[in-house]
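**Student:** All I have is the shape, not the residue letters:
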């Protein structure tokens, strides 16, 4: 089964970002992908964190969700829709939300980013909690593709640093990590953490990312990749928009777990 991680360099124009996402989804489908994943904030990278609040949608309504639903249905894809802002109960806040769409165009899963990123090295400063409300619920879904059932656990970007979240998904066939890692942290930690999550959970990891210099001046690390359960990087796109694909092999998954049954050896 072929899966695709889509990389973008999103800007401040919502319509332009949605058009790019649709084009990349079309490319993934044309290359045989059955599941495609978009990066965090694929729909908007504003000049400031609060910009996303003006585009926050309610569940089931809005142009971002409409595009994802239509693309999934018309292309026959399972679509992990990166993240989009969903209105929170708290005024002046949004949830950073992943929605998953089936090939019928229906929402089958929702995950709200649990761990909110904060970083300050004296030159770069980020604090997502200024405008985002944290989620609290781990979420997994089953994607049925022909005779293959793909159990997939959801996460977003900074969640990658918290292995206990991913342990709640065991056993899982695939972990999804849409991200917009900063260049500074991504250069040192992105591949290291993705491969660790794949190895310790003995599953595939798909990590679609923002990758390049954005209109707002921010630079993201990119390196969208797909990693197998032995920690091998199967596909990677260093920078710039594009599609990277790999085969998810159920036999490979079973082989790794049989030869090293670590999941069955857990004590905590």
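**Tutor:** Thanks, I have it. This is a predicted model, so every value here is computed, not measured.
**Student:** C-alpha from now on. contacts and neighbour counts both.
**Tutor:** Noted.
**Student:** Residue 103 touches residue 75, doesn't it?
**Tutor:** Yes. Using CA atoms under 8 Å, residue 103 is in contact with residue 75, at 7.5 Å.
**Student:** How many residues are close by residue 48?
**Tutor:** 9 (other CA atoms under 10 Å).
**Student:** where's it relative to residue 12, distance?
**Tutor:** 10 Å (CA to CA, to the nearest Å).
**Student:** Spit out the residues that contact the two alike.
**Tutor:** Contact criterion CA atoms under 8 Å, 6 or more residues apart in numbering; residues shared by residue 48 and residue 12: residue 216.
**Student:** Enumerate the positions of stretch 171-186 that are buried.
**Tutor:** Within stretch 171-186, the residues that count as buried by 16 or more other CA atoms under 10 Å are 171-183, 186.
**Student:** Quick check: the farthest pair among the residues you listed?
**Tutor:** Spatially, the most separated pair among the buried residues of stretch 171-186 is 171 and 183, at 31.7 Å (CA to CA).
**Student:** which strands and helices sit next to the one helix or strand residue 243 maps to?
**Tutor:** Assigned by DSSP states H and E, residue 243 belongs to strand 242-247. For strand 242-247, the packing partners by 3 or more CA pairs under 8 Å, 6 or more residues apart in numbering; DSSP states H and E come out as strand 2-7, helix 14-30, strand 224-227, strand 233-237.
**Student:** For the helix or strand just after it, give me every contacting residue.
**Tutor:** The first helix or strand that comes after strand 242-247 along the chain, using DSSP H and E, is helix 250-259. Residues from elsewhere that reach helix 250-259 (CA under 8 Å, 6+ apart): 173, 202, 203, 204, 229, 230, 263.
**Student:** pretty sure the fourth one is touching residue 233, no?
**Tutor:** Looking back up the chat, that one is residue 204. No. Between residue 204 and residue 233 there is no contact under CA under 8 Å: 9.8 Å.
**Student:** Second structure follows, compare the two:
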């Protein structure tokens, strides 16, 4: 399989998982009807909820989660690879996991990934986020094997940590992903350049489904779901905040072509960090 149609689903998830499942199913069916064999949903497909108490009241374990079950069932029914960008699941000990899943055309889970990097930031205008108060960070980088084609799994804030995507690429990923719920403020400043950079520096496709618009819990997300080729060109983008489907036909052979032109994955060299001291530079010793 070198050519395939891929899709990124843009959503504006609310606080009720049942309502979000209805939207997810409608858009995934639309993508499959238009020929997509790989479909990705955004971060927190199941619910976007700032209130910690309400969030945990709605959570289930992975085995009992209605969003996870719906995604598995859809993948099997439609005969597609379905990448549930992420949903919150009960991780035990009063913490949640921001977990992504990939299901094969038989509905079997072939990979899951817990978001590693927590969005603990203070932005302009008093906007502040502390994901680590509710979510337990993951510690394992994951490539999902889609019939021999490896898909590197990232989530949202992970995109600001290039070494994760470099390691996924060195381990064989030809498609990288960062399904997201980027804030409007950070998205306007950095979304496109970060997504394009990860594609360019790894010679890989980058597919990132996004949340968009004003959510029930009051937050605003940037949207602009993207499909980017290994040369850093945007081949498909959601131009509005509306829920919808972004679709593109991609040729995986473009990955090998890009990496042959600029073989930076092969050309990387080990180095040591020097320590600057007064009047001289010396090697830093760990």
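**Tutor:** Alright, I've got the coordinates. As the structure is a computational prediction, the values presented were derived from the model and not from experiment.
**Student:** What about the buried residues of stretch 171-186 of the first structure, which are in strands?
**Tutor:** Among these, the members falling in strands (DSSP state E) are 174, 175, 176.
**Student:** Is the last one in contact with residue 151, as I believe?
**Tutor:** No. Residue 176 of the first structure lies out of contact with residue 151 (CA under 8 Å); the separation is 10.7 Å.
**Student:** Strands along the stretch 101-250 of the second structure, start to end?
**Tutor:** For the stretch 101-250 of the second structure, applying DSSP state E, counting those that start in this stretch gives strands covering 109-114, 120-122, 128-130, 142-146, 149-153, 173-177, 205-208, 212-214, 220-222, 226-228, 234-237, 244-251.
**Student:** among these, which is nearest residue 27 of the second structure?
**Tutor:** strand 244-251 (6.5 Å).
**Student:** Check the mean deviation of that closest one from the first structure.
**Tutor:** Taking mean CA distance after the TM-score superposition for the first structure, the mean distance separating strand 244-251 of the second structure from the aligned residues in the first structure is 0.9 Å.
**Student:** and if you look at stretch 66-78 of the second structure?
**Tutor:** Averaged over the aligned pairs, stretch 66-78 of the second structure sits 0.7 Å from the first structure after superposition, using mean CA distance after the TM-score superposition for the first structure.
**Student:** In that stretch, which residues are buried?
**Tutor:** The neighbour-count check on stretch 66-78 of the second structure (16+ other CA under 10 Å) flags 66, 67, 68, 70, 71, 72, 73, 74, 75, 76, 78 as buried.
**Student:** ok, now which ones touch the last one?
**Tutor:** For residue 78 of the second structure, the contact set (CA under 8 Å, 6+ apart) comprises 29, 32, 105.
**Student:** counterpart of it in the first structure?
**Tutor:** Under the alignment (TM-score structural alignment), residue 78 of the second structure maps onto residue 75 of the first structure.
**Student:** Would you tell me what helix or strand the closest residue to residue 276 of the second structure other than its chain neighbours is located in?
**Tutor:** Of all residues not flanking residue 276 of the second structure in the chain, residue 282 sits nearest, at 6.5 Å (CA to CA, 6 or more residues apart in numbering). Using DSSP H and E, residue 282 of the second structure sits within strand 280-283.
**Student:** Show me what that strand is packed up against.
**Tutor:** Checking 3+ CA pairs under 8 Å, 6+ apart, strand 280-283 of the second structure ends up next to strand 274-277.
**Student:** residue range for the strand it packs on in the first structure?
**Tutor:** By TM-score structural alignment, strand 274-277 of the second structure lines up with nothing in the first structure.
**Student:** counting contacts, what elements does that strand pack onto?
**Tutor:** With 3+ CA pairs under 8 Å, 6+ apart as the test, strand 274-277 of the second structure has strand 280-283 packed against it.
**Student:** which parts of the longest helix along the first structure are buried?
**Tutor:** Looking across the first structure with DSSP state H, the single longest helix is helix 183-201. Across helix 183-201 of the first structure, burial judged by 16+ other CA under 10 Å covers 183, 186, 190-191, 193-201.
**Student:** By how much does that helix deviate from the second structure on average?
**Tutor:** Mean for helix 183-201 of the first structure is 0.4 Å (mean CA distance after the TM-score superposition for the first structure).
**Student:** Identify the residues contacting the counterpart of residue 120 of the first structure in the second structure.
**Tutor:** Here residue 120 of the first structure is matched to residue 122 in the second structure, going by TM-score structural alignment. Neighbouring residues of residue 122 of the second structure by CA under 8 Å, 6+ apart: 128, 129.
**Student:** now swap in residue 92 of the first structure and tell me
**Tutor:** Counting by CA under 8 Å, 6+ apart, residue 92 of the first structure has contacts 53, 131.
**Student:** Now do the same for it: its match in the second structure.
**Tutor:** Counting by TM-score structural alignment, residue 92 of the first structure corresponds to residue 94 in the second structure.
**Student:** So residue 223 of the first structure versus residue 245 of the first structure, what's the distance?
**Tutor:** 13 Å.
**Student:** ok so, going back, from the contact counts, what lies against the longest helix of the first structure?
**Tutor:** Helix 183-201 of the first structure is packed against helix 163-167, strand 204-207, strand 219-221, strand 224-227, with contacts defined by 3+ CA pairs under 8 Å, 6+ apart.
**Student:** isn't residue 211 of the first structure right up against residue 222?
**Tutor:** Yes. Taking CA under 8 Å as the definition, residue 211 of the first structure is a contact partner of residue 222 at 3.4 Å.
**Student:** any common contacting residues for those two?
**Tutor:** Shared contacts of residue 211 of the first structure and residue 222, defined by CA under 8 Å, 6+ apart, comprise 7, 180, 238, 239, 240.
**Student:** just to revisit the earlier point, out of the contacts of residue 78 of the second structure, who's nearest residue 61 of the second structure?
**Tutor:** Once CA to CA is applied, the member of the contacts of residue 78 of the second structure that ends up nearest residue 61 of the second structure is residue 105, at 23.1 Å.
**Student:** Would you mind listing the residues in contact with the counterpart of residue 67 of the second structure in the first structure?
**Tutor:** Residue 67 of the second structure maps onto residue 64 in the first structure, with residues paired by TM-score structural alignment. Listed by CA under 8 Å, 6+ apart, the contact partners of residue 64 of the first structure are 18, 43, 84.
**Student:** Nothing else from me, thank you.
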